[in-house]
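Colleague: got a sequence here, can you model it:
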Amino acid sequence: MERELLLECQRSSRSAQRKVYEKMAGKLYSVCRRYLKNDEDIEEVLADTFYKIFTKITQLQNLDTFEAWARKIAVNECLQKLRATKAQFISMDENFVETSGTSSENISFEKDILSLLNFLPEGCRAIFNLFAIEGYPHKEIASMLSISEGTSKSQLNFARKKLQELLINQNI
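Modeller: All right, here's what the predicted structure looks like:
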């Protein structure tokens, strides 16, 4: 993102805000889409995200981190929406045993995987996104979602198994 454009946003320039919106809307929509299924919820969260971005941009000290900062706001808004709608987590045994898998296998069909995320329950999808895509550790995920660390791990395990089944069934 251009530094001068962000400085203009910090000065509350409407034209600069519009340009930032146009440049970032697609990226942030994709982030929200990974967490939420309903288009109305996504649009609501996206609006809240941009409101927060433009009202708090003066607090951002390092403009070079703008995109990561904006993305984090979008993720937090999605999580807030999930908490407000009381996303359901699949009941599983807290005595979690992680399945073995080779993490060195890179999946070259990211779009297919992301589209399959829509078949996961909301809570499970959120944990998969936070862990596998955003890179949060289980302890932080548990804190963010007010669940136990074991629940976070078991939900991730469930998501992996479900995605694996979906991949096999769809011959991807």
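
Colleague: going forward, measure contacts between C-alpha atoms and count neighbours the same way
Modeller: Will do.

Colleague: centre of the chain versus the helix or strand hosting residue 31, how much separation?
Modeller: Secondary structure assignment for residue 31, by DSSP states H and E: helix 14-35. When distances are taken as CA atoms, centre = their mean, to the nearest Å, helix 14-35 is centred 14 Å away from the chain's centroid.

Colleague: following up with a second sequence; could you model it the same way so I can compare the two?
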Amino acid sequence: MDSYPDDKSLVAACVAGDRRAQEVFYRRYAPTALVVCRRYSPDREEAMALLNGGMMKVFEKLATFRWEGSLEGWVKRLVFRSTIDQFRGQPRRPTLEVADWDQPTEASATHSLYADDLCRIIDMLPETSKEVFWLFAVEGFNHAEIAERLQFSEGNSRWHLNKARQILREKLQSDAFKINRYAG
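Modeller: All right, here's what the predicted structure looks like:
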């Protein structure tokens, strides 16, 4: 058990430069921040590098946290922004603009799968479509927010979401995923 009973005392110790407190903070918030990084890199080593870069930003800005919301949410947001910044320097992938393709898909196919199976399938998506899918379906962003974050149009965001849904639907309907591997 750590000697920091609440987040405020832990943050105060981290800001004061207490290395033990910084380790406790890292161990407390790194697992949830790693989930953000794994969305952008299925490779564990690269995801860990993204996490460490993001956590460095968190420690740099920790003194500016205003306690107006969740500390965990703030950490995840900073790690997300740091991750996006690291990918911004890379060449842009070509994208196709198609409007009005945001069609609903059948949700019942996913009910028989477990979370790790879904993550494995989602990791198979093309990078931009995977990113849009996660932001929309998991994080709850709308197309305008996604377009602003990823610096392309709302129509492009809708197209990538539809493409991700199509690929997921095809994979979920394939024979490999029809049988639940955990069933007796």
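
Colleague: TM value for the aligned chains?
Modeller: Scored against TM-score structural alignment, normalised by the length of structure 1, the superposed chains reach a TM-score of 0.86; 171 aligned residues with a CA RMSD of 2.4 Å.

Colleague: circling back to that earlier point, for the helix holding residue 31 of structure 1, name the packing helices and strands.
Modeller: Counting contacts by 3 or more CA pairs under 8 Å, 6 or more residues apart in numbering; DSSP states H and E, helix 14-35 of structure 1 is packed against helix 3-10, helix 39-56, helix 66-84, helix 122-128.

Colleague: hmm, 10 Å instead?
Modeller: Judged by 3 or more CA pairs under 10 Å, 6 or more residues apart in numbering; DSSP states H and E, the packing partners of helix 14-35 of structure 1 are helix 3-10, helix 39-56, helix 66-84, helix 110-116, helix 122-128.

Colleague: read off where the last one ends up in structure 2.
Modeller: Counting by TM-score structural alignment, helix 122-128 of structure 1 pairs with residues 127-133 of structure 2.

Colleague: contacts only, for the residue most central in space within structure 2.
Modeller: Closest residue to the average C-alpha location of structure 2: residue 36 at 3.2 Å, with CA atoms, centre = their mean. Residue 36 of structure 2 makes contacts with 30, 47, 50, 51, 76, 77, 79, 80, 83, 134, 139, as judged by CA atoms under 10 Å, 6 or more residues apart in numbering.

Colleague: so who does the equivalent of residue 46 of structure 1 over in structure 2 touch?
Modeller: In structure 2, the residue matched to residue 46 of structure 1 (TM-score structural alignment) is residue 51. If you count contacts by CA under 10 Å, 6+ apart, residue 51 of structure 2 has them with 30-38, 45, 57, 76, 79-80, 82-83.

Colleague: next, the contact list for the aligned partner of residue 30 of structure 1 in structure 2, please.
Modeller: For residue 30 of structure 1, the aligned residue in structure 2 is residue 35 (criterion: TM-score structural alignment). Contact analysis of residue 35 of structure 2 by CA under 10 Å, 6+ apart lists 47, 51, 76.

Colleague: the first one and residue 79 touch, don't they?
Modeller: The reference is to residue 47 of structure 2. No: using CA atoms under 10 Å, residue 47 of structure 2 is not in contact with residue 79; the gap is 11.1 Å.

Colleague: and these two? Which one has more around it.
Modeller: Neighbours per residue (other CA atoms under 10 Å) separate residue 47 of structure 2 from residue 79, with residue 79 holding more: 26 against 20.
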